[in-house]
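Undergrad: below: sequence and its predicted model.
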Amino acid sequence: MLARRRYCWRWAVHLLTALIALGGAGEAAGGPPKPGGGNRPTVSVIDALGSGESAGFRRAYAPRTLHFPDDHGPHPDFRTEWWYFTGNLVGGDGRRFGFQLTFFRFALAPQQTPPAETSSAEQRASAWGTRQVYMAHFALTDVAGEHFQAAERFSRDALGLAGAQAKPFRVWLEDWRAQGDVSGPGALELTARTEDMGIELTLQGGKPLVLHGERGLSRKSAEPGNASYYYSRTRLPAAGRVWVGGRAYEVTGEAWLDREWGTSTLGAEQAGWDWFALQLSDGRELMFYQLRRKGGGVDPMSAGTLVSTDGSARGLNA
């Protein structure tokens, strides 16, 4: 399996559009969208993507003990976060498919008061109010049909439209969702549909959870705090159905889950990164991210992880 993702500032355009549609503001999205641009965002694009002002948010300075299932859920005290599923599937007739289903959380503003110390009325003056925006990407490749389709959605963490929770694990945006057992042998279910494509997959235990970097701390630049907490499930047996071209296919295959959260990730001279995930035929897995510099070339902080057949991991450097 080969999966690849590219992070760059063109994502900013999509996020800014979402914030306008959601009525986002520097404090929070406080009401339904108003006609005529009544709710105009005051948060900048770069700030929303995590490389601008980080005051009020926690940052990933040092390794910490990750606690599960709690850390499968959201971390609203950090600015950005994602649950990133990819996989390769094959039908009974040998037809091959690739999929991606990803949920992103973006904080519009820091949490002001611990939720336990604040009444629900004080936390939100409006039922539409939120400090969290979610974005989801769904993509499906039909290899034999030489056809790739992709869709995205945006919504707010309010009125049940989107959100995430740890116990029991669930992350969703409208009817796209992932739920179930993330770290154990139990099932993890993925569901996403559009008019033209869909998946209903069950992922089983597979190989154990892997921590990347320094016990889960993945440093992206030399500046302290430009890092994230990062773990993966690198090989999850998958089975279920795929819908494409007006047909349903029973499929099996293998999936990969990436989990990452942080506040300020890239340094001033970094433009983004390319991420690769490979499930090798000998039972090992390889993850590597290549950080790109604004002036061109590869940043020396680029790194990766090689996972052995027994689940043990070895860090790799550029």
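TA: Perfect, thanks for sending it. Just so you know, these numbers come straight off a predicted model, no measurement behind them.

Undergrad: contacts and neighbour counts: CA atoms only from here.
TA: Noted.

Undergrad: can you give me the helices for the chain?
TA: In the chain, the helices defined using DSSP state H lie at 10-22, 45-49, 120-123.

Undergrad: highest average neighbour count across the ones you listed?
TA: helix 45-49 (a mean of 19; mean count of other CA atoms under 10 Å).

Undergrad: tell me the contacts of Tyr249?
TA: 91-92, 241-243 (CA atoms under 8 Å, 6 or more residues apart in numbering).

Undergrad: mind giving me the PyMOL select for these, buried ones only?
TA: Typed into PyMOL, the next command selects the buried ones out of these (criterion: 16 or more other CA atoms under 10 Å):
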select buried, resi 91+241+242+243
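
Undergrad: how about the contacts of Tyr249, which pair is most distant?
TA: Greatest spatial distance among these (CA to CA): Gly92 and Trp243, at 14.0 Å.

Undergrad: re earlier: show me the contacts of Tyr249 that map onto strands.
TA: 91, 241-243 (DSSP state E).

Undergrad: how about JSON lines for those residues, with distance to Arg233 added?
TA: Compiled in JSON lines, the ones in strands among the contacts of Tyr249 are given as follows (distance: CA to CA, whole Å):
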{"residue": "Gly91", "distance to Arg233": "23"}
{"residue": "Arg241", "distance to Arg233": "21"}
{"residue": "Val242", "distance to Arg233": "22"}
{"residue": "Trp243", "distance to Arg233": "25"}
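
Undergrad: Arg241 against Ala248, yeah?
TA: Yes: counting by CA atoms under 8 Å, Ala248 is a contact partner of Arg241 at 6.6 Å.

Undergrad: for Val143, find the nearest of the helices of the chain.
TA: Closest among those, using CA to CA: helix 10-22, at 26.1 Å.

Undergrad: I'd like to know which elements the closest one is packed against.
TA: helix 45-49, strand 147-156 (3 or more CA pairs under 8 Å, 6 or more residues apart in numbering; DSSP states H and E).

Undergrad: switch these over to TSV; also include distance to Ser183.
TA: Formatted as TSV, these follow (distance: least, CA to CA, whole Å):
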stretch	distance to Ser183
helix 45-49	28
strand 147-156	27
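
Undergrad: among the ones you listed, which is nearest Pro69?
TA: Closest among the helices and strands packed on helix 10-22, using CA to CA: strand 147-156, at 23.6 Å.

Undergrad: what about versus this one:
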Amino acid sequence: MKVKALLCAALLLAGCDKAPAPAQSFAGLGNDAADFAQVVPGKVFSFPDDHGPHDGFRIEWWYVTANLKDAQGNVFGVQWTLFRNALKPGPTQAGWHDSTVWLGHAAVTSATRHYAAERLARGGVGQAGAQAVPFNAWIDDWNFASRPGAASALADMQLKAGGAQFAYDLHLTSSRPLVLQGANGYSRKSDLGQASYYYSQPFFNASGSLSIDGKVYQVTGPAWLDREWSSQPLSASQTGWDWFSLHLDSGAQLMLFRVRQQDGAGYLTGTWIDPQGHAETLHNANIQLAPLATTAIEGRNMPTRWSLKIPGKQLDISPEAVNPNAWMNLSIPYWEGPVRFDGGVGYLEMTGY
């Protein structure tokens, strides 16, 4: 669900003064995008091509999170995201005629500290971009790329980013299949037809180095890649979302999100992924999700402990933030950080509060 800051960057580089008004949906993502390519059911995904950019669509992102530990049991979270936003429809052009904006977000979280950084770039001049073969997504010196000699795309990756007070360099590997979210990769975000194309690699194993305030840690743990692209993923009445990706100790994986609406209702859905990688869509009736506790952050009350039940899977857990103050104080602020619960770990993103 990583789209909010991308649109803000597009607005800034296009010379606008402020983000769209709330009536236009969160970060303007409910605005009409009829001139762009539309998300429709029935797409046949093609890999490795779909790992690369999709120029006809308005917005797109490559998003990695990792739940990490060192040998002493210290817990960390890592986030890396690259966003692509087309300022106008049509094919990509060369050089400064390119109308694409790129935005990078990176963060590191521990139990006591949370640092985030942001990079902005204009397309067409090599400062940022993405390609399918060999896979590479980058902005400045932040990079997510296939390692030389990798057997297949996304099987053997290197992930690097850093800011003034943190850095990380991680090796990600997986031999497991990709997971198509929603209905064979068609992920609905409302009952009105808004949707994205969405797939994940939830089975990455990560290892490498991480530094905070000059101290270096050797870390390992599970990681998760999300890939989405769309042109109008929200409706005008939707105000933000709560998104979870969870690694269960059983070997199963769980993705779910709730898109909140102005009338207090929400669109709730998810995907249950068994240890073999088989995916099952979860609908609103299958999921019970409610906040249990909040944390006051920057004048907002953010839900940082939740009750999550999926009776059909005998799941009853209470994910809570490793660090409740994992506030991304960037061009458009939001909450993003690692969570833990009896039986696993994961990540939580909350926008629009």
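TA: Received it, and whenever you're ready, just let me know what you need. Note that this is a predicted model, so its numbers are computed, not measured.

Undergrad: residues contacting the equivalent of Gln238 of structure 2 over in structure 1?
TA: Matched by TM-score structural alignment, Gln238 of structure 2 corresponds to Gln270 in structure 1. Neighbour list for Gln270 of structure 1: 291-294, 299 [criterion: CA under 8 Å, 6+ apart].

Undergrad: among those, which lie within strands?
TA: Using DSSP E, those in strands are 291-293.

Undergrad: in PyMOL, how would I select the buried members of the contacts of Gln270 of structure 1?
TA: Here is the PyMOL command that selects the buried residues among the contacts of Gln270 of structure 1 (16+ other CA under 10 Å):
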select buried, resi 291+292+293+299
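
Undergrad: pretty sure Thr252 of structure 1 sits against Ala239.
TA: Yes: at 4.2 Å, Thr252 of structure 1 and Ala239 qualify as touching, with contact defined as CA under 8 Å.

Undergrad: on that earlier part again, could I get the helices of structure 1 as a markdown table with distance to Arg64 of structure 1?
TA: As requested, the helices of structure 1 are exported to a markdown table (distance: least, CA to CA, whole Å):
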| stretch | distance to Arg64 of structure 1 |
| --- | --- |
| helix 10-22 | 29 |
| helix 45-49 | 24 |
| helix 120-123 | 28 |
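
Undergrad: nearest to Ser221 of structure 1, out of the ones you listed?
TA: helix 45-49 (16.0 Å).

Undergrad: Thr141 of structure 1 -> structure 2?
TA: In structure 2, Thr141 of structure 1 lands on Thr109 (TM-score structural alignment).

Undergrad: just checking, that match touches Asn74?
TA: No: with contact defined as CA under 8 Å, Thr109 of structure 2 does not reach Asn74; the gap is 11.1 Å.

Undergrad: ok, these two, which is more surrounded?
TA: Thr109 (26 against 12; other CA atoms under 10 Å).

Undergrad: need the residue closest to the centroid of structure 1.
TA: Computing the C-alpha centroid of structure 1 and ranking residues by CA atoms, centre = their mean puts Trp82 first, at 2.2 Å.

Undergrad: and it, what pairs with it in structure 2?
TA: So, by TM-score structural alignment, Trp82 of structure 1 is matched to Trp61.

Undergrad: same question for Arg215 of structure 1.
TA: Checking TM-score structural alignment: Arg215 of structure 1 goes with Asn184.

Undergrad: burial of that match, as a residue count?
TA: Other residues close to Asn184 of structure 2 by other CA under 10 Å number 18.

Undergrad: so who does it touch?
TA: So Asn184 of structure 2 contacts Gly42 (CA under 8 Å, 6+ apart).

Undergrad: gap between the alignment partner in structure 1 of Asn74 of structure 2 and Arg233 of structure 1?
TA: Counting by TM-score structural alignment, Asn74 of structure 2 corresponds to Arg95 in structure 1. To Arg233 of structure 1, Arg95 of structure 1 is 25 Å away according to CA to CA, to the nearest Å.

Undergrad: ditto for Arg292 of structure 1
TA: 25 Å.

Undergrad: Phe190 of structure 2 touches Leu234, doesn't it?
TA: Actually, residue 190 of structure 2 is Ser rather than Phe. Yes: look at Ser190 of structure 2 against Leu234 with CA under 8 Å: they come within range, at 7.0 Å.

Undergrad: what about the two, which has more around it?
TA: The residue with more neighbours, out of Ser190 of structure 2 and Leu234, is Leu234; 28 against 21, by other CA under 10 Å.

Undergrad: identify the residue spatially nearest to the more buried one, adjacent ones excluded.
TA: Gly30 (4.6 Å; CA to CA, 6 or more residues apart in numbering).

Undergrad: okay, now the aligned residue in structure 1 for the one you found: neighbour count?
TA: In structure 1, the residue matched to Gly30 of structure 2 (TM-score structural alignment) is Ser51. By other CA under 10 Å, 17 other residues sit near Ser51 of structure 1.

Undergrad: likewise the one 5 residues further on?
TA: A count of nearby residues for Gly56 of structure 1, using other CA under 10 Å, gives 13.

Undergrad: now the one 3 residues further on
TA: For Arg59 of structure 1, the tally of surrounding residues (other CA under 10 Å) stands at 22.

Undergrad: again with the one 4 residues further on
TA: A count of neighbours around Pro63 of structure 1, defined by other CA under 10 Å, yields 14.

Undergrad: relative to Ala183 of structure 2, how far out is the equivalent of it over in structure 2?
TA: Aligning on TM-score structural alignment places Pro63 of structure 1 opposite Gly42 in structure 2. Note on Gly42 of structure 2: its distance to Ala183 of structure 2, by CA to CA, is 9 Å.

Undergrad: doesn't Ser232 make contact with Val210 of structure 1?
TA: Yes: under the criterion of CA under 8 Å, Val210 of structure 1 makes contact with Ser232 at 5.3 Å.

Undergrad: what's the closest non-adjacent residue to Val339 of structure 2?
TA: Val339 of structure 2 sits nearest to Ala321 (CA to CA, 6+ apart), 4.4 Å away.

Undergrad: same question, Thr271 of structure 2
TA: That would be Thr281: by CA to CA, 6+ apart, it lies 4.6 Å from Thr271 of structure 2.
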